[in-house]
Every structure is written in C-alpha cells, then in structure tokens.
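Colleague: build me a model from this:
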Amino acid sequence: MDNRYKMRIGISIGDTNGIGPEVIVKTMSDSRILNYCTPVIYGSGTLFKQVRENLKAEHFQFQQVEGANALVPRKVNLINCISEELELNLGNPTPESGKASLDSLLAASRDLKAGLLDGLVTAPINKDNIQAEEFNFPGHTEFLTSYFDAPESLMLLVSGDLRVATVTGHMSVRDVPAKITEALLIRKLTILQESLRRDFGILKPRIAVLGLNPHAGEKGLLGREEVEIIRPTILQMKERGHLVFGPYPADGFFGMRQHTQVDAVLAMYHDQGLIPFKTLAFENGVNYTAGLPIVRTSPDHGTAYDIAGKHIASETSFREALFQACDIIRMRSGV
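Modeller: The predicted structure follows:
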C-alpha cells in the first residue's frame, strides 16, 4: 500500500444504463469517504458530469487524472478509459453500455494487477451485453478468478456477522448435483476458512453446511448427496480439527435463525444461499470474492434497469461494499 494515500480503491462503473453511475455519485457525494480511502473511478468525465447534473448532486466533485500513477490524495479521482462518446439510454441495456462496462472493468483490473490500486469495487454489469473476446465468463467472479490466476474462488455474501457462501456459482440448477463432490466441497470449505481468518480476523471459524435436497435428503429418501458426499466431507473436516457442522435443511436453518450461531454458512448453489441472504440483508449486503490474491467487493444488487434514471436507487449497498473492501485490506495488511 502506497503510504502517500489512503487505501486506493478502484471503482468500475458497471452498465452505464443501469444504476451503477448513480449509486457511485451518491456514495461519493459524502466527502467523509475520503477519510477512509482514495477512490479511483474508471469511466468518463463527460458521463459523470451528466450524472451529477441529472441528480443535482452538487457535492459530488472529482479530479480527472491521467492514470493511477498520478492520483491526487483526498480527492475522488477519475480516469477516462471509455474511448467513445457515450449516449445514456437509461433503463435499456445496449451494446455501447456493455462495452463501456467492460472497458472500465479491464482498465481497473490492469491497474490492480500492476499494484497501482489496493482493491476494487465493481458496480453491476449486464452479464449478456458485456460478453466479448476479453470477457467470456458468467460474471465478475469468474472473470476475476481467471484474470488474477487464482486456482479457485468463492462467492461470499457479507452483512455484518451474516456471511453466506456458495459451493457452485452462476450455473443452471440442473447442473448443480453433478458438480457437488467431496473434492469441491473441501476446496470451498478451505477457501472459506482461510478467508474468515485472513480477511475477517476469526481465528477458529464455525461453518454450517447446508444440504442440497429438501430436508437435507431425509437420510437418503429425498436424495443421496447428503449421505454419500456432504456428510462424509463434513466428518473429514471435523477429523482435521475444523468446526464444520451439518448438513442442515436450508429452510429450517434460516427460519430458526441458526445462522446467528455460526461465523459463515456454505450453501450448495446460488439461490439457496442468496435468497435468504438478500431477504435478511438486501439493503446493506456486500458480495465479496474470497480466495483471490486481491480484494474485490460489489453491492449485492444488479443493474436495476427498472429504476435507472428515476433517481431513487439506494447507494447503501455500494457504500458498504466500499467500506468492506477497506476493512479487508486493512485486515490483510495488519494496519
């Protein structure tokens, strides 16, 4: 970390026709943010002037800089990385807004890999219109895992003491059962444990593992994955001295608030974990990619085209993502 600055946090702007630029401007309108970090927006000065005007956000000020090696402390920095003039068509994904989101993400990722940034916060993309030769992935998580040469990563949703991770990510539900193996479960549990220790300072983390099938399979009556794969993996981890429990039926587990008794929950697939998480913490939830050599967070919502341009998008989740990135960087660096 460069001691001349607070933590340097890169910000990719997401799909420009969604709410990404709006929540960025609203977050950066509070100058107290600069007490915690040096924000670096990867976008377009023209675009953000237009967003500021639309929102009447007179408190949002930024300094355009040539690159991340020329940042101005105690300012919101902006690096122009979108080559063409961008016409806003709020609420409607377009090829142009997809390309802008990719240009922003690639520029921020390059600087992060070069050590010019300390972390990255990504605004929501459209997983369809961002697709290109440089981005052939289901989402941010998979792209960043590949870009930073990580063997594997883990989607971890965070809100205070509530942490929910998923074994599988962006894939069809019908493909999930074949992916659940002891080897994969052990790798994901290991990433989760290491992240809880390294990134959240929990020395002996307690992890609850959910079953795949209804009622955690009912001893094989409703599915064999719990009996043949999930429970044996949990027993292996326990034999190694780890505090891993389950498998629990997903509905009753959250319904009885058992998540409050552990440090993290490992769900088998995307919606099994994200539905209860977003029900409990949608307003201030953060998506963190555990297992990477770098720190990346994002808000837990999407592009929200239905409210883009209506000036009603809440910036709370984006702000929490920014603070969470700062907290994890500080924890990793021992500051």
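
Colleague: drop to CA atoms for contacts and neighbour counts, all remaining ones
Modeller: Fine.

Colleague: does the residue located most distally from the centre of the chain count as helix, strand or coil?
Modeller: For the chain, the C-alpha farthest from the mean C-alpha position belongs to L221; by CA atoms, centre = their mean, that distance is 36.2 Å. With DSSP: H, G, I helix; E, B strand; the rest coil as the basis, L221 sits in coil.

Colleague: what sits against it?
Modeller: The neighbourhood of L221, defined by CA atoms under 8 Å, 6 or more residues apart in numbering, contains no residues.

Colleague: what ranges do the strands span in the protein?
Modeller: Using DSSP state E, the strands assigned to the chain run over residues 7-12, 37-43, 63-65, 77-80, 119-122, 154-159, 162-166, 206-210, 243-248, 264-267, 286-290, 296-299.

Colleague: which neighbouring elements make contact with the first one?
Modeller: The elements that strand 7-12 packs onto, with contact taken as 3 or more CA pairs under 8 Å, 6 or more residues apart in numbering; DSSP states H and E, are strand 37-43, helix 95-113, strand 119-122, helix 316-333.

Colleague: at 7 Å what do you get?
Modeller: Applying 3 or more CA pairs under 7 Å, 6 or more residues apart in numbering; DSSP states H and E, one finds that strand 7-12 makes contact with strand 37-43, helix 95-113, strand 119-122.

Colleague: now the other sequence, so there's something to compare against:
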Amino acid sequence: MREEENIIVGISIGDLNGIGSEVVLKMFEDPRMLEFCTPVIFASIKTMSFVKNHFKLETQLHSINALDQIAPNKLNVLNCWKENVSIQFGKEDLKIGEYAIKSLSEATAALKDKTIDVLVTAPINKHNIQSDTFKFPGHTDYLNQELEGNSLMFMVTDTLRVGLLTDHVPVKDVASHITEELITSKIETVYQSLIQDFKISKPKIAVLGINPHTGDNGVIGSEDDTVMRPALQKIKESGKLVFGPYAADSFFGSNNYKSFDAVIASYHDQGLIPFKTLSFGQGVNYTAGLNRVRTSPDHGTAYEIAGKGVADLGSFEEAVFTAITIFKNRTEYNTLTKNSLAVSKRKRFNPKN
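Modeller: Next comes the predicted model:
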C-alpha cells in the first residue's frame, strides 16, 4: 500500500445527468483538497470540461490517458471515452447509464489492481444502468461480485453507524431472507469493520427486530422469536457485545442508538429513514466487508435540482474524507496485526526469547 499522504482516490462519475459531476468539481475547486489526496475522475476531459463550463467553475483539470500518468496535487481526469457526451441535466437517459457503468467498471478494475487506493462512487440511476451485461440493483451488489469479501451496506457519520441485514430486497421478501446464518455473517462483518476500519476495540452493537414490536410474542409474526433471538444468543455466547432485538419504532426517537457503536437494521428503510433524518445530508454509504475501500454520498442523482448549481457537496465531501480515514485505519490495523503475528511466531519457535 501507498504512503498515507499520497492516497489516490478514484471517483466513478455516476449519472452525468444528475448532480454527481457538479459536487465532484465543486469539491476540488478548493485547491486545498489536493493536500489530502490525489483524485482521479473516471470519465473524459471533454465531459468534465463541459460540466465545469456549465457551472462556471474554476476547477483545474489534468487530463490523462493512462493510470501511470496520475499526477499528485492535481485533479486527474482519466479519459475512459473520447466521444462527446450529450448531457441533459435532470433527464433519465439509457445512454448516460452506459457511461456510468463504463466509469464504474474501469474504476473498479483500478481498485482491484491497487492502482487507486480507494473508490468513491457518485450516484447512479438504478434503472438506466440495467443491460445484458450489468444486472445489479446498485453499486454494492456489483462490488461484492468484483471484490473479495462479503459486502454490507454501512451508513456512517461521526456519531451514528447503521448496517443492514438486507438492503435492496422487496419488503414482502425481507423475512424469508433473514436466517441465522445471514444474521451471524452480517454481525461479524460489522464487528470486524468497527475494529479495523473505525478503531473501536470492543464494539457494542444493537440489532433491530424484524416485525413491529419484535413480534409481540408471536402476535405480529414469529421470526424475531424463532430466528433473530436464537441467532443473537449464540453470538453473545461467543463474547461479542451484541444486544437486541429492539423494537425499531422507538429505538432512534429515544436516543437509545447513542449507547452503541453501531446499529443493525433488518431491512433498508428501517435503517435508512432514521439515518438520513438524523444525518442531515452529511452521511456516507460505506461498503463494509470487502478487501478494498468504497464509499458514496448518501443521496441519489437528484434530477430535480441537477444542472441548477444548487447541489450541496457536503455528503460527497464526507464520503471522500471517510474513505481516506478508513484506508489509514485499515492500513494501521493490518500492520499491527502482521507485526503481532510475527512476534507470536517468533515466540513459538524461540520459547526462550
């Protein structure tokens, strides 16, 4: 891995008709941002110049045709295509979806090859990206296929972290997806991420129930009693500080979440509605559980304001800083773990030392 001060942040440009390209260029209009990382936008210099001129920005762009041309202290733009792109802010366009996937696939390949250190993804439109070669409901599932590990959608701020047992699953199918094996696997992913990515030595995790009032002793569903509680009991017996299931309706309103390092919700809206309400657009979507670091802002394409120059860059900025912090934490953790194993090995073979 690269030295911390030279962390290379790859940026997939997302849906060009949305607000992603605007917030990316706005963020790096401030040259001080280049002191924190070396950014690389996966798009084209023609496309990004169009966006820059549309918003009348002063952002300085550095065009490159290969990743070995990345220059520090510059906003690098890798030319992933040469043709002009017809950008119509606020409109859904299947062709624009193709460019979003081209950017994502090239950025992911660079992440796998460690040419870039972390990946920050601008928002995509989950409908116009679908094709014969790309059939994923979003970034998380695609990255889970391309990278090693077991992905988990982890929404994070400085004071709140919410993980999901199930993410892009229809509500009618949620209960059937939640098994003891899934609960165990996802909690293990969150637990390990809190240790290596967020430097929390003994994580304390809350788990929300599946049904209203966690089933009310079977009156409103049996899954919390037959699946959730037995799984959590086994995890507790292994020594982990895992608590629940808690009734989701009052958990956040009572500020109970403040007593835990992370909260695991059973399904998408159960976790993301309170998260986005409390984070006020400063949240970050982090894909935990993979062997590489990927973050994203917690908002979508926002077609309704695209092209108007009013998009808030706060969440994207947080996504970049979070990716850098996690990369540093994970590098430190891996180094300490490696050194600890080396010491342990020496003691085994040299018991007198």
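
Colleague: separation between the counterpart of the residue farthest from the centre of the first structure in the second structure and D225 of the second structure?
Modeller: Taking TM-score structural alignment, L221 of the first structure has V219 as its aligned residue in the second structure. Distance, V219 of the second structure to D225 of the second structure, using CA to CA, to the nearest Å: 11 Å.

Colleague: mind listing the helices in the stretch 51-200 of the first structure by residue range?
Modeller: 95-113, 140-147, 176-179, 182-198 (DSSP state H, counting those that start in this stretch).

Colleague: a markdown table for those, including distance to I329 of the first structure and mean neighbour count?
Modeller: Conversion of the helices of the stretch 51-200 of the first structure to a markdown table gives the following (distance: least, CA to CA, whole Å; neighbours: other CA atoms under 10 Å):
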| stretch | distance to I329 of the first structure | mean neighbour count |
| --- | --- | --- |
| helix 95-113 | 13 | 22 |
| helix 140-147 | 17 | 18 |
| helix 176-179 | 32 | 13 |
| helix 182-198 | 10 | 19 |
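
Colleague: quick one, which of those gets closest to M28 of the first structure.
Modeller: helix 95-113 (17.6 Å; CA to CA).

Colleague: how big's the offset between the closest one and the second structure?
Modeller: In the superposition with the second structure, the average deviation recorded for helix 95-113 of the first structure is 0.8 Å (mean CA distance after the TM-score superposition for the first structure).

Colleague: how about the equivalent of D306 of the first structure over in the second structure, nearest residue that isn't a chain neighbour?
Modeller: When the two structures are superposed using TM-score structural alignment, D306 of the first structure falls opposite E304 in the second structure. Ranked by CA to CA, 6 or more residues apart in numbering and with sequence neighbours excluded, the top spatial neighbour of E304 of the second structure is G90, at 6.0 Å.

Colleague: number of residues surrounding the one you found?
Modeller: By the criterion of other CA atoms under 10 Å, G90 of the second structure has 19 neighbours.

Colleague: now do the contacts for it.
Modeller: For G90 of the second structure, the contact set (CA atoms under 7 Å, 6 or more residues apart in numbering) comprises 17-18, 303-304, 306.

Colleague: same check on L156 of the first structure?
Modeller: Under the criterion of CA under 7 Å, 6+ apart, the contact partners of L156 of the first structure comprise 163-166, 287-290.

Colleague: so what corresponds to it in the second structure?
Modeller: Residue-level alignment of L156 of the first structure against the second structure, with TM-score structural alignment as criterion, gives F154.

Colleague: what do you get for F277 of the first structure?
Modeller: Per TM-score structural alignment, F277 of the first structure is aligned with F275.

Colleague: and the gap between that match and S340 of the second structure?
Modeller: With CA to CA as the criterion, F275 of the second structure and S340 of the second structure are 37 Å apart.

Colleague: can you check I235 of the second structure too?
Modeller: Using CA to CA, we find I235 of the second structure at a distance of 26 Å from S340 of the second structure.

Colleague: in terms of neighbours, single out the busier of those two.
Modeller: I235 (18 against 12).

Colleague: excluding residues flanking it in the chain, which one is nearest the counterpart of the more buried one in the first structure?
Modeller: When the structures are aligned by TM-score structural alignment, the residue of the first structure matched to I235 of the second structure is M237. Nearest-residue entry for M237 of the first structure: V244, 6.6 Å, with adjacent residues in sequence omitted and distances by CA to CA, 6+ apart.

Colleague: now do the buried residues in stretch 145-156 of the second structure.
Modeller: For stretch 145-156 of the second structure, burial by neighbour count (16 or more other CA atoms under 10 Å) applies to 147, 150-156.

Colleague: which two of these have the greatest separation?
Modeller: Within these, two members stand farthest from each other by CA to CA: L147 and V156, at 21.0 Å.

Colleague: wait, what's in contact with the residue most central in space within the first structure?
Modeller: By CA atoms, centre = their mean, the mean C-alpha position of the first structure lies nearest to N287, the distance being 3.0 Å. Going by CA under 7 Å, 6+ apart, N287 of the first structure touches 155-158, 297-300.

Colleague: residue in the second structure paired with it?
Modeller: Match for N287 of the first structure (TM-score structural alignment): N285.

Colleague: mind checking how far the residue lying closest to I7 of the second structure once chain neighbours are set aside is from T325 of the second structure?
Modeller: In space, not counting the residues next to it along the chain, I7 of the second structure is nearest to C37; the distance is 5.2 Å by CA to CA, 6+ apart. If you measure C37 of the second structure against T325 of the second structure using CA to CA, the figure is 11 Å.

Colleague: can you list the strands of the first structure in TSV and add distance to R174 of the first structure?
Modeller: Output for the strands of the first structure, formatted as TSV (distance: least, CA to CA, whole Å):
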stretch	distance to R174 of the first structure
strand 7-12	32
strand 37-43	37
strand 63-65	47
strand 77-80	42
strand 119-122	29
strand 154-159	19
strand 162-166	16
strand 206-210	18
strand 243-248	20
strand 264-267	16
strand 286-290	24
strand 296-299	27
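
Colleague: how much space between L57 of the second structure and Y303 of the second structure?
Modeller: Using CA to CA, which is the criterion applied here, L57 of the second structure is 20 Å from Y303 of the second structure.

Colleague: show me which of the two is the more surrounded one.
Modeller: For L57 of the second structure versus Y303, the count of surrounding residues by other CA under 10 Å is larger for Y303: 17 against 14.

Colleague: G211 of the first structure: neighbour count?
Modeller: Residues contacting G211 of the first structure under the criterion other CA under 10 Å number 25.

Colleague: go ahead and confirm it touches P249.
Modeller: Yes: shown here, G211 of the first structure and P249 form a contact pair, counting by CA atoms under 7 Å, at 5.7 Å.

Colleague: no further queries at this time; thank you.
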